[in-house]
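Undergrad: Kindly return the folded structure for what I paste below:
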Amino acid sequence: MKWLSKFKENPKKTLLIFLGAMLIINLLQGLFTDLIFDEAYYWYFAQNLDWGYFDHPPMMALFIKISGLIFGGELGVRFFAPFLFAGSIYLTWLLIDSPKRDENILLFCAIAVALPLFNVYGFFMLPDTPLIFFGALFLYAYKRFLSSNAWVWVLLLGFSMAALMYSKYHAILLILGILISHPKLLLKFRFWVAILFSLLLFLPHLMWLYETEFYTLEYHIIERAKTNFKAGRVFEYIGGQLGARGFIFFFVFLALFKFKSRDRFQKGCKYVVFTALIFFLFSSFKRNTQPQWTIEVIVPLMVISFYYLIENVRFQKWFFRLALVNLAVILFARIALVKEGLLPINYEAHGNKTWVADLYEQSGGLPVVFENSYRDASMYAFYAGVDTYSANNIFYRKSQYDLDSTEMKMQGKKVVYVHKGSRPYDMKTFSAYKQRTLKGKIIDEFHSYRKLRCVIPLEVLSPNTADRIPLEIFNPYNEAIDLREEIIFHGFYLFENNKIAAGFTFIPEEMKNGESIIIGPNETLRLHFSLKTPSELKRIEMANELKKKEEDRRPASEIDEKYEKIKFFRVALSEYGIPPGFQGRRIAIDEQ
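TA: A predicted model of the protein is given here:
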């Protein structure tokens, strides 16, 4: 077709038109699409800029903060996403060295526009959005570094590595993949200069980790729940990787396995992809692995796919056909994101303004404490403009709300305490949007002590010596706390995956005489308590089973097996009827 040939005649103009069109489309999409929960959570990060956050490094928070200084609303969160997306595509174009590159400009554009998951980051501002851009910049700097020792490329390489790590910790896989493909880099002086420069730039985050006692790494590496191997999770991971490429997955992965590298850069691209895919394959043995966790390899994957398709012209016709199918699905999904009701499922961007408005009206605009929902807390804060806090407990997971000082803002205030469960103190339904029912109660004077620290100063805990277990409690608050009046002590036995096996409440020995125990501001108090051993709890559980009807009883062997799997113990504290939090660190159980 003649109109297609005009695009091929001027590839630079075609690329600029394509990038400009994508930029405008993504800006409009970002403007008219309501926030998703993760974006609201990262917006909450940006309200207090720091060198790090509980879940991620700070790069996306920085972009959101600057966006918010320019615009309000959703675009005040997403403004930079379309520009980072366009920049990623342009840098990908620069990564390709082939005499056939310009004449295949339409093929390149088709690859870029037909990858479903890649296009999501054209308007959503998530950690992966800057990760993709800085990944492309890193590969560009590496490509130039291979052909020139000029200091500009050394410094750009170092900067891009630091920017990658400031975007997401997974970025280390990109750097590692390049090193595996070219280990002799470690013998180059200027490469070490690049590494030292990147470490210098990354030093503020490393200091932040140290100052927070590696709180976030401890959770994500040690405490985060892991489970036994399940083949189903592995197949879900593989299926997710195929689905993330849509109908063109066959050609993308065919290129990955069939394309033969001709230089160090092409080899590096392949190694980067395989490093990340294999790493997350093994990760899927122990935990659920989400498809977007490998999005960092999208740029090298695009490069490899382009090279393969221009060398195997026979595949291009079917590639374009399937790319059009992908594009049609993507366009429909984009419209459905804006127009609620086009899909049979209720997407997370839909309905949030409705339940937020309901809760705001029913609560009279009071500050809101959400139980176990950093997602709802941040979404409500964004759309309602009201102070919120997520009171996370041991039955859920930690979040940024456990790390920062947001809890302090709520102390002593009249608040609405909201949860999704069903408890005796459910007094009111504050919102009932579709399947989202928010219930709770008004607390005239809210207090919580999630930041109390409980440490058992032992190497391991032996249930055989269950009496007078030492417990040190540190009070970081600026007020004294009456432990007897305000705190209930809990002990929990945990499985290897940190899920709760059994629990009990206890009273420290020093408090059994009925006297108040006051712990002053920034003081550490040493108490002692007695364990209910796993064998005791097992006897209680078996006795309770015997009270049930015979057909409802669990087999004794099942209960035995449960208590044999116990690996850890931790202390937790509850206050004013709020379920216990994460005040105590886990300690290993002596298995001897």
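Undergrad: hey, let's count contacts and neighbours off CA atoms from now on
TA: Noted.
Undergrad: what's the burial count for the residue lying closest to residue 482 once chain neighbours are set aside?
TA: In space, and not counting its chain neighbours, residue 482 is closest to residue 518: 4.6 Å by CA to CA, 6 or more residues apart in numbering. Residue 518: 14 surrounding residues under other CA atoms under 10 Å.
Undergrad: One more sequence to fold, the one below, so I can look at both together:
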Amino acid sequence: MSPPSPPATPSPSVKACLTLLAVSAGLRLALAVGTDVYFDTAYYWQWARHLAWGYYDHPPMAAWLIAVLGIHATALVCGAGTVAAVWGLARDVYGSREAAWRAAALWSVVPAGMVAGVWATPDSPLLLFWTLGLWALWKERWGWAGLACGLALLSKYPAVLLGLAFLLAAARARRLPWGAWGTGALALLCFVPVVLWNARHEWVGFLFQLHHGFEGRGGWNTFGQFLAGQLALGGPVLFPLALVYAVRGPREQFLLRMAAVVPLLFFGYASVRAQGEANWPAAAYVAACVGVAGLRPAWQRAVAASSLVLVLAVGTHVLFPLVRTERRDTVLWRTHGWSVLRELATPQKLFPGLDAHNIAAIYASEYQLASQVAYYAGGITDTAFPARFSQYDLWPDPTLAPGQEVLWVTEGGPGPPETLTDRFTSMSDAVLLGGDFRGQRLHTFVVWWLRGLKPEASKGSP
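TA: The predicted structure is shown next:
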């Protein structure tokens, strides 16, 4: 009887990938616990307190997951799940575990994936279910593909671009399997409740996304911003390689090539029409990482090194900022300084003579600020002019009784609007709350106390 063979040791390439995955996981955890609630995430946390089939800005998946898992676990679980799904997709594409480890390691340090894996946003579940859907489509597991694509549609509207990528691949192959019809039917069935919610709310979700994505001041300037955003969130090497892979990638990987290029082309075109957000085509880099995992090792090392340097530099700046500028530091502004809003939970410390039990609501000039106040201070919050239309405008207005009082909070904006002050008998002087991080002033919140709601103003909204 021959002795058992010793267990295979990982190759140097796999060891490097495991190291990269470990560094990425450590950085994600450090960012999650070392920052305040992300400025948009608080808004989605508010959604989770009012569960529905849709919201003004996006479908409901992010809110559902936050309600079940909480803010941090939603991002971390979705982020880890996406890395695992990329590993499985690449293994089946190449028939190689080593290639799977390369693709997973590359994805783990893509800046767009890092952001979605640290702070809970609709991108967090979208990237997970997009990858699962792409994997199932590749394997022609039509039922699983329909479910994953349906869950992706429940996460964010651009998930429909995965269906477009599949149809382009089917057209090129001149083959549309019967099972694919079931995939589309199941995905649409999952999405029907979102359509019905929009129908009951004058199609606000669909109309907002169309307006936000295609109507505005666009042109070469906004297209240039789009390109700069992709170099930052996609990666300075991965973004151009994604385009090269889409054009010159292996013939048999046409589905993956379309999954990489369709989001980039779609949102590139949208950027010419209006100013967009750099994260919108984030799903494109899933297939791009799988494609790069099959390229020459030099390109893989270039992608890994450039992405790692970028996420480590930004991550270190977020946790230990060394560079300061006179202009607002957007990265730090989004991630720190919000927790000072806890002081609004005890407003009597800010305004002597105030009875905290008589504060019926806190109004804010922005929906993100209203949500941060709700998260850190609790209580009922709402928005008023000049806040843009948001989900707050679809929820019922706070109920106020004669004699009750409210607070108005803004950051760098004007005092309470007349539509609000006219409802009260008097108003205090402003009080400042400074949101600092490591000795740097990031936020200056201004708070007013509006006293004595007039009896005739107890109904209606500001």
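Undergrad: check contacts around the residue nearest to residue 482 of structure 1.
TA: Applying CA atoms under 8 Å, 6 or more residues apart in numbering to residue 518 of structure 1 gives the contacts 480, 481, 482, 483.
Undergrad: So what's the residue count around the third one?
TA: Right, the one you point to is residue 482 of structure 1. Around residue 482 of structure 1 there are 13 residues (other CA under 10 Å).
Undergrad: Wait, it touches residue 488, no?
TA: No: using CA atoms under 8 Å, residue 482 of structure 1 is not in contact with residue 488, being 11.0 Å away.
Undergrad: Regarding structure 2, what is its longest strand?
TA: Longest strand in structure 2, counting residues (DSSP state E): strand 440-453.
Undergrad: now that one: how far from the chain's centre is it?
TA: 28 Å (CA atoms, centre = their mean, to the nearest Å).
Undergrad: just checking, what packs against that strand?
TA: helix 330-335, strand 405-411, strand 424-427, strand 431-437 (3 or more CA pairs under 8 Å, 6 or more residues apart in numbering; DSSP states H and E).
Undergrad: so can I have CSV of these showing mean neighbour count?
TA: Shown next, in CSV, are those (neighbours: other CA atoms under 10 Å):
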stretch, mean neighbour count
helix 330-335, 17
strand 405-411, 23
strand 424-427, 16
strand 431-437, 17
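Undergrad: quick one on the thing from earlier: just checking, which of the contacts of residue 518 of structure 1 belong to strands?
TA: 481, 482.
Undergrad: are any of the contacts of residue 518 of structure 1 buried, and which?
TA: 481, 483 (16 or more other CA atoms under 10 Å).
Undergrad: Direction-wise, compare the longest strand of structure 2 with strand 431-437 and give the angle.
TA: Between strand 440-453 of structure 2 and strand 431-437, the angle comes out at 150 degrees (axes from the mean of the first three to the mean of the last three CA atoms, to 10 degrees).
Undergrad: And for strand 440-453 of structure 2, what's in contact with it?
TA: Against strand 440-453 of structure 2 from outside (CA under 8 Å, 6+ apart): 328-329, 332-333, 336-338, 351, 400-412, 415-416, 421, 423-436.
Undergrad: ok, now stretch 123-134 of structure 1?
TA: Taking CA under 8 Å, 6+ apart as the rule, stretch 123-134 of structure 1 contacts 26-27, 29-30, 38-39, 42, 56, 59-60, 64, 77-82, 84-85, 87-88, 121-122, 160-161, 163-164, 167-168, 171, 295-296, 298-299.
Undergrad: and it, which stretch of structure 2?
TA: Under TM-score structural alignment, stretch 123-134 of structure 1 corresponds to residues 118-129 of structure 2.
Undergrad: how long is the matching stretch end to end?
TA: One end of stretch 118-129 of structure 2 sits 17 Å from the other (CA to CA, to the nearest Å).
Undergrad: repeat for stretch 452-462 of structure 2
TA: This stretch, stretch 452-462 of structure 2, spans 15 Å end to end (CA to CA).
Undergrad: now do stretch 145-161 of structure 2
TA: Stretch 145-161 of structure 2 end-to-end distance (CA to CA) = 14 Å.
Undergrad: buried residues in it?
TA: Those would be 145-161, for stretch 145-161 of structure 2 by 16+ other CA under 10 Å.
Undergrad: so where in structure 1 does it end up aligned?
TA: Going by TM-score structural alignment, stretch 145-161 of structure 2 sits over residues 157-173 in structure 1.
Undergrad: and what of stretch 374-381 of structure 2?
TA: So stretch 374-381 of structure 2 is aligned with residues 381-388, judged by TM-score structural alignment.
Undergrad: Helix or strand for the equivalent of residue 42 of structure 2 over in structure 1, just tell me which one.
TA: Using TM-score structural alignment, the equivalent of residue 42 of structure 2 in structure 1 is residue 40. Taking DSSP states H and E as the criterion, residue 40 of structure 1 maps to helix 37-46.
Undergrad: Buried only: go through the contacts of stretch 123-134 of structure 1 for me.
TA: Here, 16+ other CA under 10 Å leaves 26-27, 29-30, 38-39, 42, 56, 59-60, 64, 77-82, 84-85, 87-88, 121-122, 160-161, 163-164, 167-168, 171, 295-296, 298-299 buried among the contacts of stretch 123-134 of structure 1.
Undergrad: any idea which helix or strand carries the closest residue to residue 172 of structure 1 other than its chain neighbours?
TA: Excluding the flanking residues, the one nearest residue 172 of structure 1 by CA to CA, 6+ apart is residue 165, at 6.8 Å. Secondary structure from DSSP H and E places residue 165 of structure 1 in helix 151-167.
Undergrad: Quick check: next helix or strand after that helix?
TA: The helix or strand immediately downstream of helix 151-167 of structure 1 is helix 172-181, counting by DSSP H and E.
Undergrad: what's the mean gap between that next one and the aligned bit of structure 2?
TA: Following superposition, helix 172-181 of structure 1 is found to deviate from structure 2 by 1.3 Å on average (mean CA distance after the TM-score superposition for structure 1).
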